[in-house]
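J.: show me how the following folds:
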Amino acid sequence: MEPATNTEAPDGRGLSFLAQIGLLAGPFLSMVDSSVVTVALPEIARGLSSTLAGAQWVVSGYLLALAAVLGFSAFLAKRYGTRRVYLASLLGFTAASAMCALAPDIGFLIAARALQGSLGAPLVPLAMSMLLGKGGAGREMPATSGLLLFLAPAVGPALGGVLVEAFGWPSIFLVNVPLGLLGGFAVLRAVRDPGGGDRNVRPDLVGVLLLAGGLALATYGASGGPDLGWFAADVWPFWAAGGCLLGLYALWALRREQPAVDLRLLRHPQSALAISLCVLVSVVLFFVVFLLPVFMQDVQGFSAFEAGVVLLPQGIVTGVGTILGDMLTRRYGVRRTVVPGMGILTAGTAALLMVGYGTPVWLTATVLSVRGLALGLTIQPLLAATIGDLDTREIADGNALFNVAERLGGSAGIALLATFFQVRERLHIEGALRGVGAAGTGGRRVGMGGLGALPAGVRGRLAEAATSGFHDTVWVLVAVCALGLCAATLLGGKARPAGD
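T.: Got it, this is the predicted structure:
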């Protein structure tokens, strides 16, 4: 079978800059769309005469569809060819974006977002296969890849705020159309068609159903845990059923010759360790991206746009860090690059303890930029280590496994941390209320989002209490980073020659 990841340029060299941009357009748009809609939900609810709770499904439907279809990407790549499936997914995602912008009511928008998520699911693993596989970038993440992929989570909230304020909520979907079309044109022009996949690869329908159902149910259950309680009747059946389905999939996949996602790839110790560390680093990254804007708006009093802008330097510095990580990995090896990176990440995360009620935005942005540099030094070498022991035919499965693990581990880890934060925040605020002799909360939940409704005389005291809850959670993140630092010492230390 012709390897589906042989995407070299027609002259036999690695992927051109135009090809890299085309392959990054899909992942960038998919990752931005995971966060950009959040800031637009109030406007969407008003514009389509919906409740905010109903509009929330515009976000949830996208994420659940993305999780459900993610495990199917490896089969599609092996059966039909990576380039062909990537191009179809990118153009389908672009068309679904146009449908979202033209939605006449909330039901249509939710359905279009689910379609958008399902079509966007293969974009990240397939792009990684072509960028990191044979004939791509020599199994080294290109500098442009790091810059765009790590800028995406940071740019989403800020971009959403600007577009909604200037052009209305449909613009956050319409902007995908020209970018998606340009990305598709770049792939057609600059990425060679390797000749298709292998039609003898059979679909693992049982495995796909188990994996899709498990990922969707586990993700939905994890999303409701922090707000409703992990053992609430509306939550625990979902994460419990999702966990059972994922367990059944593991038993099924280990007995199949061609499973939907090959778990036997975890027999490579370095790949398994690298995937675990990537999940850990992703939790540390995305939880702060989720939590800090909330803290800045509800405690420090900044707008959503201002909070989003503070995240931008981190995304840019992280992209620059991937360039440095590439250089250091080639010269000194994975372990000697990742261990210092994890050390900087631990110290940079601990520096978040300096962020408080009156912290200026420049200091917050500086702390985040230090973490961004560390993330660039860790993620890029870990991605190389993930596929370093895999042969060409295993790369599609390896990338799918990496993305499934990151999606599942990230959702569960962030949800558990959010629960811990809310518990600690509530305890500190209730203690502060008793300390100032304030009246009870009337049965409503006390949290950062409710500080604005409290008497002005106690707001500062309660904001400091909320900050204490934030700092308690930072200490947990520091412990997680320290655990990753210890695990990173077990990585292989061999340097990889450039272009290998």
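J.: switch to C-alpha atoms for all contacts and neighbour counts from now on
T.: Noted.
J.: helices along the stretch 1-150 of the chain, start to end?
T.: 17-35, 41-47, 52-55, 57-70, 73-80, 82-101, 106-120, 123-132, 143-167 (DSSP state H, counting those that start in this stretch).
J.: quick check: buried residues in stretch 103-117?
T.: Using 16 or more other Cα atoms under 10 Å as the test for burial, stretch 103-117 gives Ala103, Ile106, Gly107, Leu109, Ile110, Ala111, Ala112, Arg113, Ala114, Leu115, Gln116, Gly117.
J.: ok, and what's touching that stretch?
T.: With Cα atoms under 8 Å, 6 or more residues apart in numbering as the test, stretch 103-117 has contacts from 30, 45, 48-50, 54-55, 57-59, 61-66, 92-93, 96-97, 99-100.
J.: how about this one, so we can line them up?
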Amino acid sequence: MTTPSGPQGLDDAALARRVPEAVHRKRWAILTVLLFSLLVVVLDNSILNVAMKTIASPAPTGLGATQSQLEWAINSYTLVFAGLLFTAGLLGDRLGRKKTLLLGMVVFGIGSVLSAISGSSGELIAFRAVMGFGGAFVMPATLAIIMNVFERDEQPKAIGIWAGAVGLAIAIGPITGGVLLDHFWWGSVFLVNVPIVVIAVIAMVILVPDSKDPAPGRLDPVGVLLSVVGLVLLVYGIIKGGQLADFSTPEVYGTAGGGLLILVAFVLYERRASHPAIDVRYFKNPAFSAAVSSIALVFFALMGVTFFIVFYTQSVRGYTPLQSGLLILPLAAAQMLFAPRARLVVDRFGARAVCATGMLLVAATMAGFLLLGTDTPIWVLEVLFFLQGTGMAHIMPPATVSIMQSLPREKAGSGSAVNNTFRQVGGALGVAVLGSVLSTTYRDGIQDKLGALPPQARHAAGESIEATLGVAERMGPAGKALVGPANDAFIHAMHVTVVGSAAVAVLGAIVVAVFLPGRAAARTDRSAEPAGAAAPDRTGADA
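T.: Prediction:
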């Protein structure tokens, strides 16, 4: 989008100023408030990772959730979140990003309370979906507001801090979850969101400016419906295949294949729609496509690993939830340390080199999990976590900047929605695919050790290490013979799974290296940009 350059002799600094001065002065305070919304969303997921073993425990300690139910507790949130992001972004562009941000925070808080008082795994899955509904309105608005209150030259720094806050949430979440689980019931890990939501909403009402697109697109209910149904069917089929350890049954390939067909129909429909939920023309820009793909692939790999690592630390190694949370600190510390500074490395070497190196580092650390066994020194895991966090810190900020700066500012809500959608879809598929690989491989490894159990109990006990250890505990002294084989089967399944994670991260590095523009191209694009290209929409901006 271009605007007139203004009268002859207009001061260059005045010409560059596009954000209202009153908003510009408060930009760092606004960013701080917006980080609360990021904190509460990421905090919830990182807390849930630590709490999964407790939720899998029989009542009254937990809900007795199976591995497939745990996967759905994660993915019910993720699928609703991802499916509504396009619509949420468009609503923010149309109605005002501040309004949709506040709506999302309130719904997220309500969903947190309902999740905390869930009486069954089914209720938890449903109420996590409510939280996903709220989160879908939070994330696009947060990033869109950042793009509207910061000038283009400060956006990489702001986004770096935004991405670094993910590391803070990753650090706080597991530790907070561990402390709560040591002293309270499992539902407390959701209830802790409420005070953060209350403080954030009050601060947002006072500080955050509103903005909207003066020419927003129309809503696309057909596109939203196709995307949600397609994703749910695809993920259901993948998870069900892992649960049954058989991907050849009609229930598995029928639902997964049907989901893929519906997603293809979604893409075809969006190409022809006059007002699509997602403008597929965005993907004609190589920088945009490569950045989106890198985010999806790295979260595919990362979410699949974080899903099972808690079972390694707690079930195999015997650490408490609090100790498991503390073990994740190096991953968080690396992101907090390097993400805000990633722009400096990008300025020197270019986004392509930095992102590709980050993806290869993530791939190397995924492969490094092959070193982990039942008695591996725990410092090995800590080093791998730190290096993995370092890789992530050099992928997310430059990729996000590439996505957001590929679009005009008035489309920031839509661009943020695309960014977060592919991150969430990548994570959901990672949990589903890699979780199913883990479950299937584990069942194959433990099945012949469960011959003494009745057939029905044998199937349930073989689904996950937690299920096997639960059966062993109920068997008393005779069950001790199952502990060693269960640990060995899990370690083998984990090794198979991380090989898949590493391969996906390598694929991401290749995509980035081939399609993301290098330093020279990026510099040329910036120098060729017209003076008004970065002009924000100030419609409704608060002073």
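J.: can you pull the TM-score for these?
T.: The TM-score (TM-score structural alignment, normalised by the length of the first structure) is 0.84; 490 aligned residues with a Cα RMSD of 3.7 Å.
J.: quick one, what contacts the residue in the first structure that Phe422 of the second structure lines up against?
T.: In the first structure, Phe422 of the second structure lines up with Ala405, judged by TM-score structural alignment. Shown in contact with Ala405 of the first structure (Cα under 8 Å, 6+ apart): Ile275, Val279.
J.: downstream of the one helix or strand Ala405 of the first structure maps to, the next helix or strand is which one?
T.: Element membership of Ala405 of the first structure, judged by DSSP states H and E, is helix 395-435. As assigned by DSSP H and E, the chain's next helix or strand after helix 395-435 of the first structure is helix 456-488.
J.: which other helices and strands contact that next one?
T.: For helix 456-488 of the first structure, the elements it packs on are helix 269-298, helix 334-350, helix 395-435, judged by 3 or more Cα pairs under 8 Å, 6 or more residues apart in numbering; DSSP states H and E.
J.: with distance to Trp230 of the first structure added, can I get those helices in a markdown table?
T.: Listed next are these as a markdown table, based on distance: least, Cα to Cα, whole Å:
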| stretch | distance to Trp230 of the first structure |
| --- | --- |
| helix 269-298 | 18 |
| helix 334-350 | 27 |
| helix 395-435 | 9 |
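J.: these: which one's closest to Leu311 of the first structure?
T.: Closest to Leu311 of the first structure of these, according to Cα to Cα: helix 269-298, at 7.5 Å.
J.: so how far is Ala460 of the second structure from Leu322 of the second structure?
T.: 28 Å (Cα to Cα, to the nearest Å).
J.: buried among the contacts of stretch 103-117 of the first structure? Make that a PyMOL selection.
T.: Filtering the contacts of stretch 103-117 of the first structure down to the buried ones (16+ other Cα under 10 Å) takes a single PyMOL command:
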select buried, resi 30+45+50+55+57+58+59+61+62+63+64+65+66+92+93+96+97+99+100
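J.: Leu234 of the second structure matches what in the first structure?
T.: So, by TM-score structural alignment, Leu234 of the second structure is matched to Ala218.
J.: its match: how many residues sit nearby?
T.: 28 (other Cα atoms under 10 Å).
J.: now do Ser303 of the first structure
T.: 15.
J.: hmm, Val309 and it touching each other?
T.: No. When contacts are counted by Cα atoms under 8 Å, Ser303 of the first structure is not listed as touching Val309 (10.0 Å).
J.: report how many residues lie close to Ala393 of the second structure.
T.: Residues within reach of Ala393 of the second structure, counting by other Cα under 10 Å, total 29.
J.: which of Leu322 and Ala460 of the second structure has more neighbours?
T.: Using other Cα under 10 Å as the criterion, Leu322 of the second structure and Ala460 rank with Leu322 on top: 20 against 16.
J.: so how far is Leu114 of the second structure from that one?
T.: 24 Å.
J.: and Ala417 of the second structure, by the same measure?
T.: Counting by Cα to Cα, the gap from Ala417 of the second structure to Leu114 of the second structure is 26 Å.
J.: ditto for Gly479 of the second structure
T.: With Cα to Cα as the criterion, Gly479 of the second structure and Leu114 of the second structure are 37 Å apart.
J.: Gly508 of the second structure now?
T.: From Gly508 of the second structure to Leu114 of the second structure the distance is 38 Å (Cα to Cα).
J.: geometric centre of the second structure: which residue is closest?
T.: Gln424 (4.7 Å; Cα atoms, centre = their mean).
J.: ok, that one - contacts?
T.: Taking Cα under 8 Å, 6+ apart, one finds Thr78, Leu79, Phe81, Ala82, Ala296, Phe299 in contact with Gln424 of the second structure.
J.: 7 Å instead?
T.: Thr78, Ala82 (Cα atoms under 7 Å, 6 or more residues apart in numbering).
J.: what does Arg202 of the first structure give?
T.: Arg202 of the first structure makes no contacts at all, as judged by Cα under 7 Å, 6+ apart.
J.: separation between the aligned residue in the second structure for it and Asp279 of the second structure?
T.: With TM-score structural alignment defining the correspondence, Arg202 of the first structure maps onto Arg218 in the second structure. To Asp279 of the second structure, Arg218 of the second structure is 12 Å away according to Cα to Cα.
J.: what does Gly415 of the second structure give?
T.: In terms of Cα to Cα, Gly415 of the second structure sits 10 Å off from Asp279 of the second structure.
J.: then Gly358 of the second structure?
T.: 29 Å.
J.: between these two, tell me which one has more neighbours.
T.: Gly358 (26 against 18).
J.: what is the equivalent residue in the first structure for the more buried one?
T.: In the first structure, Gly358 of the second structure lands on Gly341 (TM-score structural alignment).
J.: try Ala136 of the second structure
T.: Checking with TM-score structural alignment, Ala136 of the second structure has Ala121 as its match.
J.: tell me how many other residues surround its match.
T.: 29.
J.: before we move on, what about the one 4 residues further on?
T.: Other residues near Pro125 of the first structure number 28, with proximity taken as other Cα under 10 Å.
J.: can you check Gly443 of the first structure too?
T.: Counted with other Cα under 10 Å, the neighbours of Gly443 of the first structure add up to 6.
J.: residue contacts, it?
T.: With Cα under 7 Å, 6+ apart, Gly443 of the first structure has no contacts at all.
J.: measure it to Trp230 of the first structure for me?
T.: Applying Cα to Cα to Gly443 of the first structure and Trp230 of the first structure gives a distance of 20 Å.
J.: before we move on, the earlier item: can you tell me the element the match of Leu234 of the second structure falls in?
T.: helix 205-228.
J.: identify the residues contacting that helix?
T.: Identification of contacts with helix 205-228 of the first structure by Cα under 7 Å, 6+ apart yields 64, 67-69, 71-72, 235-236, 238-239, 241-243, 245-246, 249, 252-253, 259-260, 408, 411-412, 415, 418-419.
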